[in-house]
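Q: structure here, sequence nowhere to be found:
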């Protein structure tokens, strides 16, 4: 849902500030998932690290696009 929410808010609604909030929630959720998974199965936690890196990058990119495209 969070992935779909980002796609909708950024591309469909064309609302970068909303997309920033959405991707922040996605990043927090992904970091929490990796942390909880790491505790249960270290290899599975390691497997999630690229996704954590991707959402971190997506957060920075979305925030920068929102900053550069402020309305008004």
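A: Looks like it came in fine. Nothing here was measured: the structure is a model prediction, and the numbers come from that model. Residues are numbered from 1 along each chain as shown.

Q: from now on I want contacts and neighbour counts done on CA atoms only, so please keep to that.
A: OK.

Q: which one is residue 5 nearest to, not counting chain neighbours?
A: Among residues not flanking residue 5 along the chain, residue 22 sits closest, at 6.6 Å (CA to CA, 6 or more residues apart in numbering).

Q: and if you look at residue 16?
A: Closest to residue 16 by CA to CA, 6+ apart is residue 66, at 4.9 Å.

Q: take this one as well and set it beside the first:
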């Protein structure tokens, strides 16, 4: 429970909202972007390190939940400090880029464009993690698995694009 407490308090409503926005948003985006796209994707050449499809929803749900907790922690710290920070706009930017990537890569088949976009997304995630860490060390740490996974996803995106030019 300490993970969810900020300054000894838990705001359950804000915590739930902070987690639900990326989890539900990512689920809906993934469902819409992947609808009828999986058959095409299965026909593409895959790199040897490509994980089974069942891994992705598990990983993404976990990452969305942890980034939601991180955002909640930062929101609470910023509210208590009454200060301006680029942390929340950066978080919103990276989340928007995250949702867009699924459409670029799966729905529209723009794998090269998706590669450029995921590079920008990774940079915005890293900046978000840095800004989060300045405000709340735990929030910064919670963003690290996301940085790692998107780095892996960038390599996967590059490999699929290169193998299927």
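A: Noted; the coordinates are in hand. The structure displayed is predicted, hence computed values, not measured ones.

Q: trace the residue nearest to residue 16 of the first structure over to the second structure, please.
A: Superposed on the second structure with TM-score structural alignment, residue 66 of the first structure falls opposite residue 161.

Q: distance of its match relative to residue 99 of the second structure?
A: 19 Å (CA to CA, to the nearest Å).

Q: just residue 118 of the second structure next, same as before
A: 11 Å.

Q: can you check residue 151 of the second structure too?
A: Taking CA to CA, one finds residue 151 of the second structure at 16 Å from residue 99 of the second structure.

Q: ok, now residue 71 of the second structure?
A: 17 Å.

Q: name the element residue 109 of the second structure belongs to?
A: Residue 109 of the second structure belongs to no helix or strand when elements are defined using DSSP states H and E.

Q: could you check how many residues crowd around the aligned partner of it in the first structure?
A: Using TM-score structural alignment to pair residues, one finds that residue 109 of the second structure aligns to residue 14 in the first structure. For residue 14 of the first structure, the neighbour count with other CA atoms under 10 Å is 12.

Q: what residue in the second structure is paired with residue 29 of the first structure?
A: So, by TM-score structural alignment, residue 29 of the first structure is matched to residue 124.

Q: what about its match, helix or strand, and which?
A: Going by DSSP H and E, residue 124 of the second structure is in helix 111-135.

Q: superposed on the first structure, where does that helix end up, distance-wise?
A: Mean deviation of helix 111-135 of the second structure from its aligned counterpart in the first structure after superposition (mean CA distance after the TM-score superposition for the first structure): 0.7 Å.
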